[in-house]
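>>> Have a look at this fold, sequence not included:
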């Protein structure tokens, strides 16, 4: 389990909230009820509990939104789930229709150390088999290269803030680039584009953008980057 003090049930709620509102969007009780297959009244009771725990902000008849602490937990469990799906399909060759349920069972008991090892073995995947973004790890590194350099997991410390990839951003979002994921080749390509940790990034949705590209501004320089880069450049939120 991600945290000994957090139940699997709470993790499931936060995971669904993240899946539907990762960038500050409010998620309705109806949506949660549908996805979790739980009666609306029971969902409402849990949302009140989650608000008391400081994991969400809840507005009756409107829905819930993740707090920074709730986002931290939700990203962590979502990341483990999606990495496990990748592992089950790519390495163990499990049938695709069976993967989601098995990943749901495994995600709660996967240690952070095992998660890191899986990520390394899978070459730092950016999307799961359903093409959903795999959230960044919560380890305090600027890049995967730094992670490789730290061999002793006991020396790894956690990041104190949350991240979102460019691909997850809504219109008119900006922040400081704080983590870049990927192989040395991808890291080099991103650096060659003038993108590095510490730069200020702004994303403005553009209806005329080239398919599978994102129009961004990095330190006042306009760039049109492919989705492979956008999936792996993260800003502090």
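Everything's here; your move. From a predicted model like this one, the values you see are computed outputs, not experimental measurements.

>>> Please make it C-alpha for all contacts and neighbour counts, starting now.
OK.

>>> Relative to residue 204, how far out is the most centrally placed residue in the chain?
For the chain, the residue whose C-alpha lies nearest the mean C-alpha position (CA atoms, centre = their mean) is residue 135; its distance is 2.3 Å. Using CA to CA, to the nearest Å, we find residue 135 at a distance of 21 Å from residue 204.

>>> For burial, what's the neighbour tally of residue 199?
By other CA atoms under 10 Å, the residues close to residue 199 number 17.

>>> contacting residues for it?
Neighbour list for residue 199: 176, 177, 218, 219 [criterion: CA atoms under 8 Å, 6 or more residues apart in numbering].

>>> got the residues you listed as TSV, with neighbour count columns?
Formatted as TSV, these follow (neighbours: other CA atoms under 10 Å):
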residue	neighbour count
176	19
177	25
218	21
219	14
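
>>> Below is structure B, check it against A:
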């Protein structure tokens, strides 16, 4: 948890930049201004401050991109937000229109251990309920959620250094190596039955409409991969 290290205001900026820069790594000042409801001039001042503190790289008239330091914090906040939304909707049965603001209020104070236990309670969800955006992978250096469930305390698990991407979020012709599988032991067995396991190479051949399979190469074998399943397989992209 970063609440004692950086302000909630900074976390909100990093979270917004993360969401806006997923496709092209760059978020425009006007987009950040619109999302946060803050004047562009004030946004520019804050972006320069974030650059000084090592969270972003700011390009005048172009936009801003997260550094590795900023990306790590932003992804963690987005993950907590989307897990909380899932809990509020699926478990507490709150209305969709009410869960976003509530999650915003709670995400900054949720500890890393509480986040891990919440993920386990919810049975490792891969999308949040309001906009079906993917829930980012945790940064625990483990091969699967199943392995995580066997560890008593989060302090016993080292942090992952690699930046992982869900297969369902890859770009066409991108290649990556499977490093993490989200879900319980049944999910792992299902993938094993398909001939898919850790350290295999994955190449995205093409995308597909919502809820339709995507085509990938697993090593040298073409596979039609269920869209939902593609959000539970995480790879480290090749350079």
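That came through fine. In this text, all values refer to a predicted model and were calculated from it rather than measured experimentally.

>>> re the thing from before, residue contacts, the residue nearest to the centre of structure 1?
Listed by CA under 8 Å, 6+ apart, the contact set of residue 135 of structure 1 reads 75, 76, 78, 79, 126, 163, 164, 165.

>>> what residues does the helix or strand encompassing the second one touch?
Secondary structure here is read from DSSP states H and E; on that basis residue 76 of structure 1 sits in helix 68-90. Contacts made with helix 68-90 of structure 1 from outside it, assessed by CA under 8 Å, 6+ apart, are listed as 2, 11, 14-15, 17-18, 22, 54-56, 94-96, 99-100, 103-104, 106-108, 110, 115, 118-119, 122, 125, 127-129, 132, 134-138, 161-162.

>>> Swap in 7 Å and give it another go.
Contact partners of helix 68-90 of structure 1, identified using CA atoms under 7 Å, 6 or more residues apart in numbering, comprise 2, 11, 14-15, 18, 55-56, 94-96, 99-100, 103-104, 107, 115, 119, 128-129, 134-135, 162.

>>> Just the residues you listed: which are in strands?
Among these, the members found in strands (DSSP state E) are residue 56.

>>> Could you tell me which of the contacts of helix 68-90 of structure 1 belong to helices?
Among the contacts of helix 68-90 of structure 1, the ones falling in helices (DSSP state H) are 11, 14, 15, 18, 96, 99, 100, 103, 104, 107, 115, 119.

>>> Of these - the most surrounded one?
Greatest neighbour count in these, by other CA under 10 Å, goes to residue 14: 26 neighbours.

>>> and that one, what is it in contact with?
70, 74.

>>> got it, and residue 138 of structure 1?
Residues near residue 138 of structure 1 by CA under 7 Å, 6+ apart: 158, 159.

>>> Please apply the same query to residue 197 of structure 2.
residue 191.

>>> Repeat that for residue 231 of structure 2.
126, 166, 167, 168.

>>> Next one: it from residue 167 of structure 2, what distance?
Separation of residue 231 of structure 2 from residue 167 of structure 2 (CA to CA): 6 Å.

>>> how about residue 181 of structure 1, what does it touch?
Applying CA under 7 Å, 6+ apart, the residues near residue 181 of structure 1 are 143, 144, 232, 233.

>>> what's the neighbour count on the first one?
The reference is to residue 143 of structure 1. Counted with other CA under 10 Å, residue 143 of structure 1 comes out at 21.

>>> Map it onto structure 2.
Aligned by TM-score structural alignment, residue 143 of structure 1 pairs with residue 144 of structure 2.

>>> Name the nearest residue to that match, sequence neighbours excluded.
Leaving aside its sequence neighbours, residue 144 of structure 2 sits nearest to residue 181 (CA to CA, 6 or more residues apart in numbering; 4.8 Å).
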